[in-house]
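A.B. asks: Next come a sequence and a model predicted from it.
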Amino acid sequence: MDLAALTIFRAVVRENGVTRAAAKLNRVQSNVTMRVKQLEQQLGAELFVREGRRLVLTPAGRTLLPYAERLLALADEARHALREDRPRGRLALGAMESTAATRLPRVLAAYHQRWPEVELELATGTTGCLIERVREFEIDAALVATPPDSSVLTDEFESVAVFAEELVMVTPRGHRAIGAANDIALSTLIAFERGCAYRSYVERWYAEHGLRPARTLELGSYHAIIACVAAGAGVAVAPRSVLDLHPASAQDVAIHPLGRLGAVPTLLIWRRGHGSAALDALREALATEGRNATAPDASVRNVTGAEPRDAPVIPG
């Protein structure tokens, strides 16, 4: 069992088939198929079965995958260690959609210009999903919101705060000022799927007031969320930076500061002991961007002109 075979096996899984894996690896399909069969012979177990046109992992394949991820990650780390700490190779980064849209474009552009030998891959997801992907070695690091339950980030992770986000409540225009959950006139919360840390914060906030949304409408993008709020479908919580990015859309809604509740640091997390020169360079770039970013002002008046009351603190 060699690293090249494991790389091919992982590519077939990630690309959902031999054809796309071969294109990704710049190999012919027959070579990819042959290497997978050779790996199966070495291990004495089938790794894939065919269902129609799809290749599906067998139980043996599912068992092998996390080991392959770890072995390939260790090999990358060894290569980095032997190359005078110059950033190069593959760096798989995860980020929340809001962070990818508002914070990363300038950082990644500068990073790519400075370290062209790094093959940077970016995937988006909720905080819960990204933490799990780092745990399973599917990605090298991730930008996540500080989870409400701090025990989620166990000793297997290292982390550093890189951005300070201000969460705000977003309502249809004309909504009264919001200082507590019982000030909200609409019963529907519009949010990302479970695993979104921002959603967890606002659900805890409702619960501390003995309330909960009558309905939760799950959507997959802030653009859709803000549009539904503007149409009167419900209320949402979003980072102010997202609304600053789309000022035209923000004109159709009311924005309500949430006081201390709204201060949620964004963390860069990675597996303890699995750093690299490429990751260190990214940390430096994020720290520079974080220092240059303007700190949110939680005392800003909301759009109704009323001074917001202090919201309860949600532990995190």
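C.D. replies: Nice, thanks for sending it over.
A.B. asks: Every contact and neighbour count from this point should use C-alpha atoms.
C.D. replies: Noted.
A.B. asks: residues in contact with the helix or strand containing F163?
C.D. replies: Secondary structure from DSSP states H and E places F163 in strand 157-172. Strand 157-172 has contacts (Cα atoms under 8 Å, 6 or more residues apart in numbering) with 198, 226, 229-232, 234-241, 252-258, 261-272, 286-287, 290, 293, 295-296, 298.
A.B. asks: Whichever of the residues you listed end up buried, select them in ChimeraX.
C.D. replies: With 16 or more other Cα atoms under 10 Å as the criterion, this ChimeraX line picks the buried residues out of the contacts of strand 157-172:
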select :198,226,229,230,234,235,236,237,238,239,240,241,252,253,254,255,256,257,258,261,262,263,264,265,266,267,268,269,270,271,286,287,290,298
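A.B. asks: From the contacts of strand 157-172, which land in helices?
C.D. replies: Y198, I226, V229, A230, R240, S241, L286, A287, G290 (DSSP state H).
A.B. asks: Second structure for comparison follows:
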Amino acid sequence: MNSQFLESLLAVSQNGSIAEAARVQGLTPAAISQRLKSLEILLGMPLTIRAGKTIRLTEAALRILPHAKQVIKEHRNLVDALNQDRISGRIACGAISTAMTGLIPKALKSLNDTGHELEIKLHPGTSAQLYNRLVADELDAVIITKPPFHIPKNIKISEIHQENLCLIAADGYLRIPSKNNKNLTDNILSNALHQQLQQHPFIRYDQNSWGGGYVKSYLDDHKLRVQELYELDALEAIAVLVNSGLGLALVPDWPAPWAEGLILDKIVIPNPNYMRQVVLLRKRETGKETAIDFIWQHLIKSNVTK
């Protein structure tokens, strides 16, 4: 059975129409229809039902769909294993937003310059969302905040870098001693800076997010009661709100670039207890280890040379 025909069946299932499946696969609608017809002849049963401009799978097609996904996966693993010398294959990689803008662009440029034939499809999301997709075998690798729980043995974790917490405020908003010192110690911050945190409106990094947990720990450990104005799980949006003079925020000091046009005072808190660890996770024994390790090496290289 041709795995490409199964890929077209899967594309139709995911996209709801032959036209959209054709666009995603880079084929003509006629080619998709022919592949589906060939599968139906081979299996001896109808696989799709038309409903106006949309198309849905029959019960028989839905029953074989999980098996089709497994066949497609094993076929890709086989091809990847045969081509490890030149590092080729498809990698579905999830990444949090700050990695998308700060880490990944330089790494992809570096990968492209090697001449290898890696096809990397990026999927955005939160750390929790991407981790769940990795566990469900929807993604091959994810670049996320290190999970705040024990990682199963079948998942390999590789650290990319660590990010100190930093306090950010609109330019001129802060009134603290030695404001221009970008590496104040935690002892110094515990007085003037903590007072500022409690006196001004606070824009909170979602405490239920994995990264926001570090901010919550810092505030709880130092017994700081803040005047919470907003809470959201979008670091770039937090920085924009702070830049507007709405309040202060504690966020991870993620790699540049930050949003264009921001003029922020930033004070780094160099305390290892509150560092956000950005890691790459992948499942073991998938046949894609060499390719994913290759990507990880370029992420490290790009972070060092930023």
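C.D. replies: Now that the structure is in, tell me what you want to look at. All values derive from a computational prediction rather than experimental measurement.
A.B. asks: residues making contact with the helix or strand just after the strand holding F163 of the first structure?
C.D. replies: Using DSSP H and E, the helix or strand that follows strand 157-172 of the first structure towards the C-terminus is strand 188-191. Identification of contacts with strand 188-191 of the first structure by Cα under 8 Å, 6+ apart yields 199, 213-219, 225, 228-229, 233-237.
A.B. asks: if you set the cut-off to 7 Å instead, what comes out?
C.D. replies: R199, P213, A214, R215, T216, L217, E218, L219, I225, G234, V235, A236 (Cα atoms under 7 Å, 6 or more residues apart in numbering).
A.B. asks: so how much does that strand differ from the second structure once superposed?
C.D. replies: Strand 188-191 of the first structure differs from its equivalent in the second structure by a mean of 3.9 Å after superposition (mean Cα distance after the TM-score superposition for the first structure).
A.B. asks: Check the offset of that strand from the chain's centre.
C.D. replies: Relative to the centre of its chain, strand 188-191 of the first structure is centred 20 Å away, using Cα atoms, centre = their mean, to the nearest Å.
A.B. asks: likewise stretch 218-233 of the second structure?
C.D. replies: 25 Å.
A.B. asks: Same check on stretch 86-99 of the second structure?
C.D. replies: 9 Å.
A.B. asks: what comes up buried for that stretch?
C.D. replies: 87-99.
A.B. asks: ok, residues contacting it?
C.D. replies: By Cα under 7 Å, 6+ apart, stretch 86-99 of the second structure touches 80, 116-127, 130, 139-144, 254, 291.
A.B. asks: Those residues, buried ones only, as a ChimeraX selection?
C.D. replies: Selecting only the buried entries of the contacts of stretch 86-99 of the second structure in ChimeraX, with 16+ other Cα under 10 Å as the criterion:
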select :80,118,122,124,125,126,127,130,139,140,141,142,143,144,254,291
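A.B. asks: Leaving out chain neighbours, which residue sits closest to A214 of the first structure?
C.D. replies: Distances taken as Cα to Cα, 6 or more residues apart in numbering place S187 nearest to A214 of the first structure, at 5.3 Å, with adjacent residues excluded.
A.B. asks: Would you confirm that that neighbour contacts T216?
C.D. replies: No - with contact defined as Cα atoms under 7 Å, S187 of the first structure does not reach T216; the gap is 8.7 Å.
A.B. asks: Show me which of the two is the more surrounded one.
C.D. replies: T216 (17 against 14; other Cα atoms under 10 Å).
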